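Enquirer: fold the following.
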Amino acid sequence: MRPERSLKRRIAQSFALLAFILSLFFCLVSYTAVEVIESEVMDDRLEKIIEVLIAHNSRQEQYVPPPGISIFIGDGIPQELRSVQPGIQELLLHGRESQALVRDHNGGRYAVVQDMTQFEHLEFVIFSSLGIGFITSLLLALIVGLATARSIVAPLTALADAVAASTRPSALPGVDADDEIGILARAFAHRTEELQQFLSRERLFTSDVSHELRTPLTIMLGAAELLKLRLNNSPGQQEIAERIRRVAAETTERVSALLLLSRAPEKLAGTVVSVNSLVRIELERYSPLLVGKSVEWRFEEADGVWAQGRPELIGIAVGNLVRNAFQHTECGDVTVRLRHGCIVIEDTGPGLPESIAQRLFERFVHGRETSTEGTGLGLSIVKRVTEHLGWDIRFEQPEQGGSRFVLEFPPVAPGH
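Expert: Down below sits the predicted model:
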């Protein structure tokens, strides 16, 4: 699993995002509140004080300002305030942060000054606290998110590890839980039990097939060898007996390979084999299918093409494709091209409908929708064999019609 897409990380990120949004909201609210206090409450206070100051001065009465407020009239106004425009001003007065309200009235100038040093310090403390709280909220959200994610993901990880380790369905962790983990565990247990039963039935079936096929094939092989010995004086018939013997022997090998592929593909260690000779053998094997047809086949080969794999499996893959081409082509030609790393089998047959071409390598899918010939397993077997060999297979439809199958494989040097 890619770390950036892990469920644990996404849960922690969700917590952090929620904390970020909420903290940012509260910071904005707090900042707005401070600004409102400064602009509305404190400015309004200065307005009221200057109104009282002007009224007292008009009556030539002395006015004593509240604590923290300084008042100035006429020539007593500091030099910093004499040239400013009337209204609220923020400035440094005698080296201290101050807020002043200047007003002109009946030819005289009045100024009310409030020392803002304490308020600025308080504002700094508030904003610093908000910043620290913002960062702390994110860190706490990440910690809580990771802890929560770990507690949520841990049962899932344990369940996945148990499934990967082929644990018995009844022993899967969380199978008795009454939450979503329990639902998932029971679904896994049910599905795993079904798969185990299916695999058990398949193993029994392949064992029975192995027993039932090997016995008649062994009899055929022995009978062909005995018939060949008795036909020493008939070379033509002896050749037929040898062909029967060779086909029976190759079929025995292929049955063994397919059964092993079905039950234990990891045991199918391959060797370096000549692809040229294997393709020629398959062409000769299925050439009788062209008897009576106006079809010619050609084999265009490069010299010394080698591949890694079991020869019987390579023969199965190539043989199925050659047989299909020979069997379904009624006129024209079949061309097999062998290059280093590639086998191309092309025919001028009827081709395939688009709906079939998309599902061609699935089991029980026939090359033609109305066909009842064959079991529809040939190409699915080819696909399975090529996957085991590490080869690639693809189907193409030539512009001139027909079918083209391309087998690609990693070429190797002989003896490697």
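Enquirer: could you use CA atoms for every contact and neighbour count after this?
Expert: OK.
Enquirer: now the helices for the stretch 301-416 of the chain?
Expert: Shown for the stretch 301-416 of the chain, the helices assigned by DSSP state H, counting those that start in this stretch span residues 311-328, 354-357, 378-389.
Enquirer: just name the most buried of these.
Expert: Comparing the helices of the stretch 301-416 of the chain by mean neighbour count (mean count of other C-alpha atoms under 10 Å), helix 311-328 ranks first with a mean of 21.
Enquirer: and that helix, what does it pack onto?
Expert: Counting by 3 or more C-alpha pairs under 8 Å, 6 or more residues apart in numbering; DSSP states H and E, the packing neighbours recorded for helix 311-328 are helix 235-263, helix 275-286, strand 342-347, helix 378-389.
Enquirer: now that helix: how far from the chain's centre is it?
Expert: Computed by C-alpha atoms, centre = their mean, to the nearest Å, the chain-centroid distance of helix 311-328 equals 35 Å.
Enquirer: then stretch 214-222?
Expert: The chain centroid and the centroid of stretch 214-222 are separated by 49 Å under C-alpha atoms, centre = their mean.
Enquirer: got the contact list for that stretch?
Expert: Contacts with stretch 214-222, where a contact means C-alpha atoms under 8 Å, 6 or more residues apart in numbering, come from 244-245, 248-249, 251-252.
Enquirer: can you add distance to residue 218 and neighbour count and give those residues back as TSV?
Expert: TSV is the format used below for the contacts of stretch 214-222 (distance: C-alpha to C-alpha, whole Å; neighbours: other C-alpha atoms under 10 Å):
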residue	distance to residue 218	neighbour count
244	12	19
245	10	22
248	8	20
249	8	17
251	10	18
252	8	20
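Enquirer: reformat those as CSV; add distance to residue 300.
Expert: Written out in CSV, the entries for those read as follows (distance: C-alpha to C-alpha, whole Å):
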residue, distance to residue 300
244, 28
245, 29
248, 28
249, 28
251, 27
252, 30
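Enquirer: please give the structure of this sequence too, so both can be compared:
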Amino acid sequence: MQSRRKLRFRLIISFALFGFGLSALFAVASLYVRAKVENQLINASLQSDVDQAVENTHNDPGQPSRSQLIDAWMWSDRTIYKAPLAWQNLAPGVYDMHDVDKDGRTRHYKLAVARKYGLVGFISYDISREDLGKRQLVTSLIASVILFSLLSLAIGLWLSRKVLKPVSELARRLRDFRKAGRAETLAPHFADDEVGELAQALDEYAARLTSMVERDREFNSDVSHELRTPLAVISSTTELLQGSPDLTDKLRERLKRIERASRQATELIEALLLLSRAERRGPTRGETTDVAKVASDVIDSQRPQIRDKPIEVELAHSDAVTVNAPASVLSVALTNLIGNAIKYTLEGRVTVQVEKGRIDIIDTGPGIKPEDAERLFQRGVRGEGAGGSGAGLGLAIVRRLCELYGWDVSIRPRTDANGAVASIVFERG
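Expert: So this is what the prediction gives:
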């Protein structure tokens, strides 16, 4: 499963987060400005009022203290003991105070204190109503944030559906073309905008790709026909020559080599043609291919390489293993693997072991490095000590054939002795 989110989902989330963030920022800014202004106004008012009360008492001691605010008290330094205990040692300034009234309710108020001319003045301002207003404001702002977030989400849903509708339609038409196996122009179905430009670019790309595929298909057909015809002539001619009674053993052996080379070339052409078309084809009439028989034929075709080497090639199989693939495909794969094992083994043994669901080619050559095992299947890469001609394409072709038929091919060093083990697993566990 893909972990990438759809573009529509990203648009919806972006709108929702934008709306939530903007609303939350507005709410926080509103709370901050309200608290800042409220605190400055209350503090300034209380301080101004208590200073004025002290001045009035100083100028006219006989007049009772009064304040424009609700509660005010005035004591001298000698009578300060009459003030509440929590107030007596307060320095001049404005304080946030909390206490419990006679009814047992918690009271929140601001207390302004002034000490001047031997007098101590107190003014209290009940801000419980301010706290209530603040709570109501917070509740309203939270509701606004939720409302605007939901509104942003709804707008995001609507806009994403509207904006991405042409893109979804383009994807749908592409899927329909793939299912129907046909290619139609896309640009006429879309407006002259970015999506229409994308559709036109896809039309141009599809036209170039179709032209390339047609040329490749024609080339493959022509090459296949032109190569198969002379190979068929070679094969039939060698077959007729082998029927001649006056052939020497040496000449007969050479004709057999020509016949084997012709058959291998025909099988290779068929396998390469399947690869170029990325076409997986099974044997005709629902038949299956015997792995051991194909391996035996490949070993016989490699006998000339063994002639001048002290090498034994052994085919070991206990169970009948068959695959649903043409014999030519399996033959090309095994020819490369068995041929490489014989080529790199100077002396010893090459064992071709056919087991249930797999075939292993085990040699006693110099072996390979573990880090080079996967690299050998890349195009143009040849093993260390590879002599003679070659472009390093054999194992790359084997890998592609195995991928086409769902097989696993690998090469690894032996753990019990010198050498390497090449394996093809036909049935994945």
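Enquirer: thinking again about what came up before, JSON lines please, covering the helices of the stretch 301-416 of the first structure and showing distance to residue 165 of the first structure.
Expert: Supplementary listing: the helices of the stretch 301-416 of the first structure in JSON lines, determined by distance: least, C-alpha to C-alpha, whole Å:
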{"stretch": "helix 311-328", "distance to residue 165 of the first structure": "30"}
{"stretch": "helix 354-357", "distance to residue 165 of the first structure": "37"}
{"stretch": "helix 378-389", "distance to residue 165 of the first structure": "23"}
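Enquirer: helices along the stretch 101-250 of the first structure, start to end?
Expert: Using DSSP H, counting those that start in this stretch, the helices assigned to the stretch 101-250 of the first structure run over residues 117-164, 180-230, 235-263.
Enquirer: can you tell me the SS state at the residue located most distally from the centre of the first structure?
Expert: Distance from the C-alpha centroid of the first structure, by C-alpha atoms, centre = their mean, peaks at residue 60 (86.1 Å). Assigned state for residue 60 of the first structure: coil (three-state reduction, DSSP: H, G, I helix; E, B strand; the rest coil).
Enquirer: out of the helices of the stretch 301-416 of the first structure, nearest to residue 263 of the first structure?
Expert: With respect to residue 263 of the first structure, and counting by C-alpha to C-alpha, the nearest of the helices of the stretch 301-416 of the first structure is helix 378-389 at 12.6 Å.
Enquirer: tell me the spacing between the closest residue to residue 353 of the first structure other than its chain neighbours and residue 356 of the first structure.
Expert: Counting by C-alpha to C-alpha, 6 or more residues apart in numbering, residue 353 of the first structure lies nearest to residue 368, which is 7.3 Å off, once chain neighbours are set aside. When distances are taken as C-alpha to C-alpha, to the nearest Å, residue 368 of the first structure and residue 356 of the first structure turn out to be 7 Å apart.
Enquirer: same thing with residue 284 of the first structure?
Expert: 29 Å.
Enquirer: likewise residue 112 of the first structure?
Expert: Using C-alpha to C-alpha, one gets 92 Å for the distance from residue 112 of the first structure to residue 356 of the first structure.
Enquirer: how many neighbours does residue 106 of the first structure have?
Expert: Close neighbours of residue 106 of the first structure, defined as other C-alpha atoms under 10 Å, add up to 7.
Enquirer: buried ones in stretch 47-64 of the first structure?
Expert: By neighbour count with 16 or more other C-alpha atoms under 10 Å, stretch 47-64 of the first structure contains the buried residues 47, 49-50, 53-54.
Enquirer: stretch 109-126 of the first structure too?
Expert: Of the residues in stretch 109-126 of the first structure, those scored as buried under the neighbour-count criterion (16+ other C-alpha under 10 Å) are 109-116, 123, 126.
Enquirer: ok, back up a step: closest one to residue 149 of the first structure among the helices of the stretch 301-416 of the first structure?
Expert: Taking C-alpha to C-alpha as the measure, these were each checked against residue 149 of the first structure, and helix 378-389 came out nearest at 38.1 Å.
Enquirer: and the closest one against the second structure, how far off on average?
Expert: When the second structure is overlaid, helix 378-389 of the first structure sits 1.5 Å from its aligned residues on average, using mean C-alpha distance after the TM-score superposition for the first structure.
Enquirer: right, I'll call it a day here.
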